[in-house]
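> Return a 3D structure for these sequence lines:
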Amino acid sequence: MTIPAVIPIQHEPGHRTDTIGHYQHGQFFASVTATLDEQERRWYAVLHLFDGAGRHRSSRIEATCTAADGLTRLGDWLAALPGRRFADIAIGPFSVHHEGQLFGLVAEEDREWAELYPDRLGFSAPWDGLYDT
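Sure, this is the predicted structure:
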């Protein structure tokens, strides 16, 4: 089996995929996530935007002082998305580098796995939208 060109991700309220869905211009994946660099944890608010077919259009990534600050920022960004509704999405692999960190959904062909960075959510067969951590 190979990695699909578009990977489904299930919307799970109250879990790590509770801020994903659709808006007037396509789909979105939003999160507050942390990276560990030289033993220092850095928090980021992240909003990835995709067209209706799941192709990456843009990413907004901003370092925040705390996870709470990130949630506030993310709330503002999500409120500004026209026609926003939380729902399942299906997106293609992509990658963005910001402040030396990898953000994106990276296909790992040798493992038949796709990993969302830096969130560390993994997707694999049967490609039903559920993730492993």
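
> drop to CA atoms for contacts and neighbour counts, all remaining ones
Fine.

> and the most centrally placed residue in the chain, how far is that from P13?
By C-alpha atoms, centre = their mean, the mean C-alpha position of the chain lies nearest to F29, the distance being 4.3 Å. Note on F29: its distance to P13, by C-alpha to C-alpha, to the nearest Å, is 13 Å.

> can you check A34 too?
20 Å.

> Next: D37.
In terms of C-alpha to C-alpha, D37 sits 30 Å off from P13.

> what do you get for T2?
29 Å.

> again, but for S95
Distance, S95 to P13, using C-alpha to C-alpha: 25 Å.

> Let's see this one next, to set against the first:
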Amino acid sequence: MRLPEVIPIKYMPDYRTDRIGRHKGGQFFADITGAYQKGVTLGRDWRHQQRIYAVLHRFDDSGHHVGSDIWFAGVRADGPAAVERAEQVLSGWLSNLGAVT
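As a prediction, the model looks like this:
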């Protein structure tokens, strides 16, 4: 199956797509997300092993991907500090985009 050139993403406030929009250079999708390293077992502390990332995907005006920034902030076991660090980095990236809508 051939991958589509553009995948529409619907804006949904207070959900995963609440940080999408347009800027002078095109479009963007930003989020704080978690992932697990290969081999993590789903034991009692599985959630604490979650790795937290700040992610900013950039697209041109037509929606074609032009680049991504991904930054590792720490693990969930660090408590709220990892998410706070990711939020700070993501806020900086978004402010560097200039005026966004």
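
> follow-up on the earlier one: neighbours of the residue nearest to the residue nearest to the centre of the first structure when sequence neighbours are not counted, just the number please.
Distance criterion C-alpha to C-alpha, 6 or more residues apart in numbering; nearest residue to F29 of the first structure, sequence neighbours excluded, is I20 at 4.5 Å. Counted with other C-alpha atoms under 10 Å, the neighbours of I20 of the first structure add up to 27.

> How about residues contacting the helix or strand containing G67 of the second structure?
Per DSSP states H and E, G67 of the second structure falls inside strand 65-75. Strand 65-75 of the second structure has contacts (C-alpha atoms under 8 Å, 6 or more residues apart in numbering) with 48-60, 82-83, 85-86.

> what does the residue nearest to the centre of the first structure align to in the second structure?
In the second structure, the residue paired with F29 of the first structure is F29, using TM-score structural alignment.

> Ok, S59 of the first structure next?
S59 of the first structure maps onto S68 in the second structure, by TM-score structural alignment.

> helix or strand for the closest residue to its match other than its chain neighbours, which one?
In space, S68 of the second structure comes closest to H57 once its chain neighbours are excluded; the distance is 4.3 Å by C-alpha to C-alpha, 6+ apart. Using DSSP H and E, H57 of the second structure falls within strand 51-59.
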